[in-house]
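Novice: sequence first, then the predicted structure:
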Amino acid sequence: MRAAARTFTGRHMLIVTAAFFAVVIGVNVTMAILASTEWSGLVVENTYVASQEFNGKAAAMRAMAAGGISGNLSVRSDVIHYDIYNRDGPPATVDDVTLKFRRPVGDHEDFRLDLVKEDEGHFRAAHHVQPGDWIVEIISRKKEVTVMHEAVRIDTAEFGQ
């Protein structure tokens, strides 16, 4: 007794095609959800130009770090403080400090803030910062020369916002 031979019909082809597209759509939806909830990259105007400038910027940052100047940023109750110190502890001589707040993803909430000098090495500003993750680029200058340029990632919930 021999089993009847099965043939591949149009119905089988429909099932195979539907399964293929279901897998493709499922993977795309999964990747879109993961990208929108977990990606922490930065938004740049032109990725090619940014990639070409990366090594030069990294070398400049390493040179500044070797100079021994360090800073401390705090955001509490709509008041932003930034203190900048020399390697051996005394406040660094800096004329102005600019902060650029950027969201890790998207740029619709980004803003720039110039801090007011309170005392040598101590700066502050009153500004409300929305809760959540921020990348803060801090540029400190003395006589138009950048003496410290750093970027820190903060979560304003950690600062008691």
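Specialist: Now that the structure is in, tell me what you want to look at. Numbering: from 1, shown residues only.
Novice: please make it C-alpha for all contacts and neighbour counts, starting now.
Specialist: Fine.
Novice: can you tell me which helix in this structure is longest?
Specialist: Criterion DSSP state H: the longest helix present in the chain is helix 10-38.
Novice: centre-most residue in the chain?
Specialist: Central residue of the chain (CA atoms, centre = their mean): Pro104, 3.4 Å from the mean position.
Novice: surely that one and Gly132 touch.
Specialist: No: the pair Pro104 / Gly132 is not scored as a contact, 10.0 Å apart, by CA atoms under 8 Å.
Novice: that older thread, sec struct for the residue nearest to the centre of the chain, please.
Specialist: Secondary structure, DSSP: H, G, I helix; E, B strand; the rest coil: Pro104 is coil.
Novice: would Leu113 count as being in a strand?
Specialist: Yes: Leu113: assigned to a strand according to three-state DSSP.
Novice: check contacts around it.
Specialist: Residues near Leu113 by CA atoms under 8 Å, 6 or more residues apart in numbering: 98-101, 125.
Novice: do you know how far it is from Asp96?
Specialist: Distance, Leu113 to Asp96, using CA to CA, to the nearest Å: 11 Å.
Novice: His149 now?
Specialist: Applying CA to CA, the value for His149 to Asp96 is 12 Å.
Novice: what is in contact with these two at once?
Specialist: Between them, His149 and Asp96 share the contacting residues Ser140, judged by CA under 8 Å, 6+ apart.
Novice: and here is the other one:
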Amino acid sequence: MTSKPQPKKITGYHAAAMIIAFFAVVVCVNLVMARFAVSTFGGTVVDNSYVASQKYNKWLEQARSQASHGWSVSPIKRVEDKAVMTLAQADGTALRGADISAVAEHPVGRTDPISLRFQNIGDGIYASIGSLPAGRWKLKINISYEGKKMTLAQDIR
């Protein structure tokens, strides 16, 4: 007659080891996730939401004023290492002679901002004078033409 092997009993030592192992895994996962969150966080949209809410009506008025110019701005594109955009007036004719500058910021703040100036290369097409490194950038664009101003933001990849 063969005897069945007896199942091992779970002792207090085993229970303590399982509980400690469980919480060790939870703490390690939390530490890893916190490290990823802190290392990839690029900042805030606004530094002070209360102050931003106070400026909201002013921003709406600026947007209405800019819309009244009737200018249309094409989505900004990358051509080789230059940022290129097309500007048109309300009647569809090319907007020539505008003064355009921009600040290119990396979306997660990994590099310093880059200042760009644009020049008209023909029929309302403007190209950046300086080069824009490869990658994704958020451009804050300022356009001035005959005393009128427009400010906009566009992404470029």
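Specialist: Now that the structure is in, tell me what you want to look at. Since we're looking at a predicted model, the values are computed, not measured.
Novice: overall similarity of the pair, as a TM-score.
Specialist: After superposition, the two chains reach a TM-score (TM-score structural alignment, normalised by the length of structure 2) of 0.67; 146 aligned residues with a CA RMSD of 3.7 Å.
Novice: follow-up on the earlier one: OK, contacts around the corresponding residue of structure 2 for the residue nearest to the centre of structure 1?
Specialist: Per TM-score structural alignment, the equivalent position to Pro104 of structure 1 in structure 2 is Pro107. By CA under 8 Å, 6+ apart, the contact set of Pro107 of structure 2 is 42, 136-138.
Novice: just the strands in structure 2 please.
Specialist: With DSSP state E as the criterion, structure 2 has strands at 72-73, 77-79, 82-88, 99-105, 114-122, 125-128, 137-145, 148-156.
Novice: could those strands go into TSV alongside distance to Ile19 of structure 2?
Specialist: Converted to TSV, those look like this (distance: least, CA to CA, whole Å):
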stretch	distance to Ile19 of structure 2
strand 72-73	61
strand 77-79	56
strand 82-88	57
strand 99-105	47
strand 114-122	52
strand 125-128	61
strand 137-145	47
strand 148-156	49
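Novice: can you tell me which of those strands is packed in deepest?
Specialist: Comparing these by mean neighbour count (mean count of other CA atoms under 10 Å), strand 125-128 comes out on top with a mean of 23.
Novice: give me the contacts around it.
Specialist: Contacts of strand 125-128 of structure 2 (CA under 8 Å, 6+ apart): 82-87, 116-121.
Novice: apply 10 Å and report the result again.
Specialist: 73-74, 76-79, 81-88, 94-102, 115-121 (CA atoms under 10 Å, 6 or more residues apart in numbering).
Novice: what of stretch 150-157 of structure 2?
Specialist: Outside stretch 150-157 of structure 2, the residues that touch it by CA under 10 Å, 6+ apart are 62-63, 65-67, 69, 71, 73-78, 83-84, 100-107, 132-144.
Novice: repeat that for 6 Å
Specialist: Outside stretch 150-157 of structure 2, the residues that touch it by CA atoms under 6 Å, 6 or more residues apart in numbering are 66, 135-143.
Novice: which pair in the residues you listed spans the largest distance?
Specialist: Using CA to CA, the two most remote members of these are Gln66 and Gly135, lying 29.2 Å apart.
Novice: which of these two has more residues huddled nearby?
Specialist: Gln66 (16 against 9; other CA atoms under 10 Å).
Novice: now that one, nearest residue through space, not along the chain?
Specialist: Spatial nearest neighbour of Gln66 of structure 2, chain neighbours left out: Met150 (5.6 Å); criterion: CA to CA, 6 or more residues apart in numbering.
Novice: for Lys77 of structure 2, which residues are in contact?
Specialist: Counting by CA under 6 Å, 6+ apart, Lys77 of structure 2 makes contact with 83-84.
Novice: that one -> structure 1?
Specialist: Match for Lys77 of structure 2 (TM-score structural alignment): Ser74.
Novice: and its match, how close does it get to Asp83 of structure 1?
Specialist: The separation that Ser74 of structure 1 has from Asp83 of structure 1, given CA to CA, amounts to 9 Å.
Novice: then Ala66 of structure 1?
Specialist: Counting by CA to CA, the gap from Ala66 of structure 1 to Asp83 of structure 1 is 18 Å.
Novice: stretch 129-138 of structure 1 spans what distance, first to last residue?
Specialist: 15 Å.
Novice: likewise stretch 85-94 of structure 1?
Specialist: By CA to CA, one end of stretch 85-94 of structure 1 lies 10 Å from the other end.
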